[in-house]
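In: Give me a 3D structure for the following:
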Amino acid sequence: MKNKLPLYLLLFFLIIVNAFFLYNYLGAGDQGGPKDQIRPGDFLVKELGLDATQQAAFRTLGREHHRKMRGLLDDIKELKDALFKGLSDDPSHQVNVDSIVHLIGEKEAAKDLEVFRHFKKVQALCNAKQKEKFAKIIEDGLRVGGRDQGPRGARPEGERGPRSKGFEDNRPPRPNGPNANRPPPAARE
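Out: This next block holds a predicted model:
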């Protein structure tokens, strides 16, 4: 009996750990999400103040848009899978790679066009005041996406990145010319 006691303790410990894991994984899984998280559609309904008729039309547009986007995303995934399956193929199959990449580009363009058309349809549901709010929401959404951050090389003076730490003294000063890559023509001799 004494030599089996550690095994019983280990068994008891493992049962407790498994019960804890199952409770957290299966039982409390639904409670783990953020309480205040809302869907983008709910955000637009609230911010634009859509009435019941507009909300019904908006939900229909949303379902149609989701169906179209799901189809496009599935097509893109299949094309990318086909592209990367050919990674180990003979290099002479470059034409096949180029055509797949071209098709992916067409699907991405169709996806962007679908998003644009969806927003145009949503805008058509709105009255004049709602259209102004909608335009502001879209503008803010584009800003958040990082569209107005400037070009990659346009960093403020002093921000050099992790590789250049300690080498600031050995570097020449940043150019101040109009192109920021060479001095202005008058300064050259």
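In: When you work out contacts or count neighbours from here on, use the C-alpha atoms and nothing else.
Out: OK.
In: Quick check: buried residues in stretch 94-101?
Out: By neighbour count on 16 or more other Cα atoms under 10 Å, the buried set for stretch 94-101 is Val97, Ile100, Val101.
In: Could you list which of those residues belong to helices?
Out: Residues of those located in helices (DSSP state H): Val97, Ile100, Val101.
In: I figured the first one hits Leu83, correct?
Out: Yes: using Cα atoms under 8 Å, Val97 is in contact with Leu83, at 6.3 Å.
In: ok, how many other residues are close to Ala57?
Out: By the measure other Cα atoms under 10 Å, the count of residues near Ala57 is 13.
In: Now it: which helix or strand?
Out: helix 52-85 (DSSP states H and E).
In: so who does Arg70 touch?
Out: By Cα atoms under 8 Å, 6 or more residues apart in numbering, Arg70 lies in contact with nothing.
In: Can you pull up the most central residue in the chain?
Out: Geometric centre of the chain, nearest residue: Gly145, 8.6 Å, by Cα atoms, centre = their mean.
In: now it: how far from Ile138?
Out: Here Gly145 is placed at a distance of 11 Å from Ile138 (Cα to Cα, to the nearest Å).
In: want to put them side by side, so please do this one too:
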Amino acid sequence: MKEAFARNKVLGVLVIILLLTNLLLLFFFVWNKPDDARSSNRGRGGEVMQLLEKQVGFSKQQLDQYKQLKDQHWERLKPSFGELRTARDNFYKLLNENSVPDSVLMAAADSIGAKQVVIDLQTYRHFREVRGLCTPEQLPHFDSVVQHVMKKMNNFRKSPPREDSLKR
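Out: This is a model prediction of the structure:
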């Protein structure tokens, strides 16, 4: 009898722990919403807008102009990202072939590189346009912010590979 009571007690404690965990998750997802300031700057460019406002000192008018430039920039880039994705897909589809000549492999890799060049040139031009919004006093701060943003983008692209689960 004592054994059954002890087993049910453990199950009861586990049920209570699970119930509390579920309530915490429910609270987190329902009531823990971001404040308006953070949610208004979410999405592409939200962090950059905050940097431009806080570190560079962009005015409301400059931020509005930046938002227009950013939206135009992403509209121009969308097709390029699609082309880059397609070029990479085509490159890795070559893995399905038994034998791929080096010339075909290099041509496919060059295609990826050409698409990336287009994206980088468009991004460079975009930042030159945004730089044109700056006052002379803001230029040093802007240049610093752009270098910071580009380093973050490059670190994201060059993040170290995860440990291969097959090597364990």
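In: what about the strands in structure 2?
Out: In order along the chain, structure 2 carries no strands (DSSP state E).
In: quick one: the helices in it?
Out: Remark: helices assigned in structure 2 by DSSP H are 2-30, 36-40, 46-51, 60-93, 102-131, 139-157.
In: any idea of the angle the longest one forms with helix 102-131?
Out: In this case it means helix 60-93 of structure 2. Going by axes from the mean of the first three to the mean of the last three Cα atoms, to 10 degrees, helix 60-93 of structure 2 is angled at 180 degrees with respect to helix 102-131.
In: List the buried residues in helix 60-93 of structure 2.
Out: Neighbour count says helix 60-93 of structure 2 has 62-63, 66-67, 69-70, 73-74, 77, 80-81, 83-84, 87-88, 91 buried, by 16+ other Cα under 10 Å.
In: Tell me roughly how far it lies from structure 1 on average.
Out: In the superposition with structure 1, the average deviation recorded for helix 60-93 of structure 2 is 2.3 Å (mean Cα distance after the TM-score superposition for structure 1).
In: ditto for the fifth one
Out: Compared with structure 1 after the fit, helix 102-131 of structure 2 shows a mean deviation of 1.4 Å (mean Cα distance after the TM-score superposition for structure 1).
In: quick one, that helix and helix 139-157 angle?
Out: Using the same axes, to 10 degrees, helix 102-131 of structure 2 lies at 150 degrees relative to helix 139-157.
In: If you count neighbours, what's buried in helix 102-131 of structure 2?
Out: Buried residues in helix 102-131 of structure 2, defined by neighbour count with 16+ other Cα under 10 Å: 108-109, 111-112, 115-116, 119, 122-123, 126-127, 130-131.
In: Also the third one?
Out: By neighbour count, with 16+ other Cα under 10 Å as the criterion, the buried positions of helix 46-51 of structure 2 are Met49, Gln50, Leu51.
In: ditto for the shortest one
Out: Along helix 36-40 of structure 2, not one residue counts as buried under the neighbour rule (16+ other Cα under 10 Å).
In: starting at the chain centroid, how far to that helix?
Out: 18 Å (Cα atoms, centre = their mean, to the nearest Å).
In: go on, the fifth one?
Out: What separates the centre of helix 102-131 of structure 2 from the centre of its chain is 19 Å, taken as Cα atoms, centre = their mean.
In: That helix packs against which elements?
Out: On a contact count with 3 or more Cα pairs under 8 Å, 6 or more residues apart in numbering; DSSP states H and E, helix 102-131 of structure 2 meets helix 60-93, helix 139-157.
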